[in-house]
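Visitor: give me coordinates for this.
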Amino acid sequence: MRRRTTVAAATAAALSAALAVTALTVPAAVADQSDADTTFVNISVNHNLDYTVGVEATKKRVFSVSATVSDPSGVKSMSFELWHGSEDRTKVDGVMSGAAQCHKINELTSYCEALVTADPNVNLRKNALAGLWYMAPVAVDGAGNVTRGVGAYFAVIKRQTYLSQTVVTPDPVKKGTNITVKARMTVAGWEQKKNVPLIGHQVLLQYRKGTSGPFVTLKKLKTDRNGWATSTVKATADGAYRYDFATTSLTQPTTGAADYVDVK
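Guide: Below you'll find the predicted structure:
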């Protein structure tokens, strides 16, 4: 049995484009591998849903990782390894893995998909484990040779976020009167085993006139030390108010439920 490694060069584009997974593989320059290189293409995390996985405070999340694998002697088996902390596997602070089921496309190529479990009670016990996870596909070919792909393969594991129902007071309200719009922002606390306030993050106060049409942004503001977003605006017409939170490198996006206001 031989062990081989295919190497992919991580580029700035791979990291900047939403930490997307790329599938550029360059076989290692070893003479006895030239006639038996395993290649990995079309690597997908979470079925290409931006390669991102959101995980709640206490519930495990099962997600898929897949690849199309080719080898001159065929593909016997496949697995995926994920780790956090450093590209150097000797300095990791978190690991995940999953064995794949492979479906033969032809004698040389198979489509392989694994289910990986992200669990706050097992492999996500620290909030600091949110963010970029390195990933390596590992294949065994028909001759028993093991190839481990390394390089520009990534997944992003994020903490799930939540916005409470927006509350507008007073309601109903006289036209031209100030109204207060409040909602609370929380995030999955993997360490705390519960949702905790998301402090000091920007949210957008949005408004939709009437009962249909798009929401427009009125203000940008940050949540306070208890996770509350509070803003004051003048009531001009019947409509709905809500808060919206964009994604970060560590947290998922979310939009709160709107509150409709009757303006007299």
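Visitor: make it CA atoms for all contacts and neighbour counts henceforth
Guide: Fine.
Visitor: now stretch 185-203: buried residues?
Guide: 185-191, 195-199, 201, 203 (16 or more other C-alpha atoms under 10 Å).
Visitor: what do you get for stretch 117-137?
Guide: Neighbour-count burial for stretch 117-137 flags 117-120, 124-127, 129-137 (criterion: 16+ other C-alpha under 10 Å).
Visitor: can you tell me which two in the buried residues of stretch 185-203 are farthest apart?
Guide: 191 and 203 (24.2 Å; C-alpha to C-alpha).
Visitor: find the nearest non-adjacent residue to the residue nearest to the spatial centre of the chain, please.
Guide: In the chain, the centroid-proximal residue (C-alpha atoms, centre = their mean) is residue 52; its distance is 2.2 Å. Of all residues beyond its chain neighbours, the one nearest residue 52 is residue 156 (4.7 Å), with distances taken as C-alpha to C-alpha, 6 or more residues apart in numbering.
Visitor: and the helix or strand hosting that neighbour, what does it pack against?
Guide: Using DSSP states H and E, residue 156 sits in strand 154-159. Packing partners of strand 154-159 (3 or more C-alpha pairs under 8 Å, 6 or more residues apart in numbering; DSSP states H and E): strand 52-55, strand 131-141, strand 178-189.
Visitor: could those be laid out in JSON lines, adding distance to residue 264?
Guide: Below are the helices and strands packed on strand 154-159 laid out as JSON lines (distance: least, C-alpha to C-alpha, whole Å):
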{"stretch": "strand 52-55", "distance to residue 264": "42"}
{"stretch": "strand 131-141", "distance to residue 264": "47"}
{"stretch": "strand 178-189", "distance to residue 264": "13"}
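Visitor: quick one on the thing from earlier: quick check: next helix or strand after the strand holding residue 156?
Guide: Using DSSP H and E, the next helix or strand after strand 154-159 towards the C-terminus is strand 161-163.
Visitor: second chain to compare with the first, below:
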Amino acid sequence: MCTQIGDQVGKHVWRAAVTGGAAVVFTAVAAVPAGAAEGGVSFTRVQVNGGKPIVIGVSNEVAAPASFRMATTEAWEYPAVFLYRGTANGGDQLWHAIETSDCIKVSSGVCDFNETMYFDPSVRDMHNSEAGAWKVAAQVYFRDDGGDTDDEGLTVYVKRNSRLTCNASPEAVAKDRTITVTGKVTRANWETRKYASYGGRLVSLQFKPSGAASYTTVKKVYANSSGDLRTTVKASKTGTWRWAYHGNTTTGPSTSAGDNVVVN
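Guide: Below is the predicted model:
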């Protein structure tokens, strides 16, 4: 056990749902803080990933930062924020590893914490149904017995990563002649750990003239049932073409690499 020395406590990592065990336990005995909840604990200043969606592919670990403030009258263990569906007590919790910082003392009995949520689809069997909206709760266990879990009134979207390819041809063309731009939209399948076709998506075809700083949308095209994209446009000037998908509640946005076409 790692016991508090002064104001610092050890880090801990949970390689299970929040209700699981920790590699290191840390404890503290706090004086009664101003503004503590009636039950002895209050959580404030809760943030997860800066309010942005957490987008996960099929192999790389994703680290999502979180932070919170805890005021408590109790001797405590395992403070953390976590993601859930249903109810904060007894609902479904999204599996992820958690690393929580030492107590950053604000005042007597009040600590700020920095937390990192780790999502690794290569070592844990994620389910596609887990994509979408999750609520945020904060939880702490008391050293003697019991604990406190509070709904924080926040929503975080966990999304499957998407990918796009692009090919514009011919890549040297006479002015005002037609070029064909093709591509494919896919998204992460967490259950197979591969990218699969994502059909029916509305995707933007974008163009950036040579020397310009940004892309503009030329038209929007629906992918077919296999995720394939195809359209034709007139080539009026040399520049780079790409596809851009803006995502939805279960799938993250993506842009393809650009394909340059020289107009003679």
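Visitor: can you pull the TM-score for these?
Guide: Once superposed, chain against chain, the TM-score is 0.75 (TM-score structural alignment, normalised by the length of the first structure); 228 aligned residues with a C-alpha RMSD of 2.7 Å.
Visitor: how close does the residue nearest to the centre of the first structure sit to residue 7 of the first structure?
Guide: Distance from residue 52 of the first structure to residue 7 of the first structure, counting by C-alpha to C-alpha, to the nearest Å: 23 Å.
Visitor: ok, and what's touching stretch 84-91 of the first structure?
Guide: For stretch 84-91 of the first structure, contacts defined as C-alpha atoms under 8 Å, 6 or more residues apart in numbering pick out 83, 92-95, 129, 132-134.
Visitor: go with 6 Å
Guide: Applying C-alpha atoms under 6 Å, 6 or more residues apart in numbering, the contact partners of stretch 84-91 of the first structure are 92-94, 133.
Visitor: how about stretch 199-207 of the second structure?
Guide: 215-227, 240-245.
Visitor: quick one: residue 240 of the second structure and residue 87 of the second structure, what's the gap?
Guide: 49 Å.
Visitor: strands along the stretch 1-150 of the second structure, start to end?
Guide: 2-3, 12-14, 26-27, 41-48, 54-56, 62-72, 76-85, 92-93, 97-100, 104-107, 110-119, 132-142, 147-160 (DSSP state E, counting those that start in this stretch).
Visitor: just put those in TSV and tack on distance to residue 231 of the second structure.
Guide: Below are those laid out as TSV (distance: least, C-alpha to C-alpha, whole Å):
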stretch	distance to residue 231 of the second structure
strand 2-3	62
strand 12-14	49
strand 26-27	59
strand 41-48	40
strand 54-56	29
strand 62-72	35
strand 76-85	41
strand 92-93	43
strand 97-100	44
strand 104-107	56
strand 110-119	37
strand 132-142	31
strand 147-160	26
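Visitor: relative to residue 211 of the second structure, which of those strands is closest?
Guide: Residue 211 of the second structure lies closest to strand 54-56 among the strands of the stretch 1-150 of the second structure, at 31.8 Å (C-alpha to C-alpha).
Visitor: just checking, what packs against the closest one?
Guide: Using 3 or more C-alpha pairs under 6 Å, 6 or more residues apart in numbering; DSSP states H and E, the elements in contact with strand 54-56 of the second structure are strand 147-160.
Visitor: same thing but at 8 Å, please
Guide: Strand 54-56 of the second structure sits against strand 62-72, strand 147-160, with contacts defined as 3+ C-alpha pairs under 8 Å, 6+ apart.
Visitor: distance to residue 49 of the second structure for those - can I get that in JSON lines?
Guide: Output for those, formatted as JSON lines (distance: least, C-alpha to C-alpha, whole Å):
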{"stretch": "strand 62-72", "distance to residue 49 of the second structure": "5"}
{"stretch": "strand 147-160", "distance to residue 49 of the second structure": "8"}
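Visitor: and the ones you listed, which is most packed in?
Guide: With neighbours taken as mean count of other C-alpha atoms under 10 Å, those reach their highest mean count in strand 62-72, at a mean of 21.
Visitor: please enumerate residues in contact with that strand?
Guide: Contacts for strand 62-72 of the second structure (C-alpha under 8 Å, 6+ apart): 30-33, 35-37, 40-50, 54-56, 81, 109-120.
Visitor: just the buried residues from those, in PyMOL please.
Guide: Buried subset of the contacts of strand 62-72 of the second structure, written as a PyMOL selection, criterion 16+ other C-alpha under 10 Å:
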select buried, resi 30+32+33+36+41+42+43+46+47+48+54+55+56+81+109+110+111+112+113+114+115+116+117+118+119+120
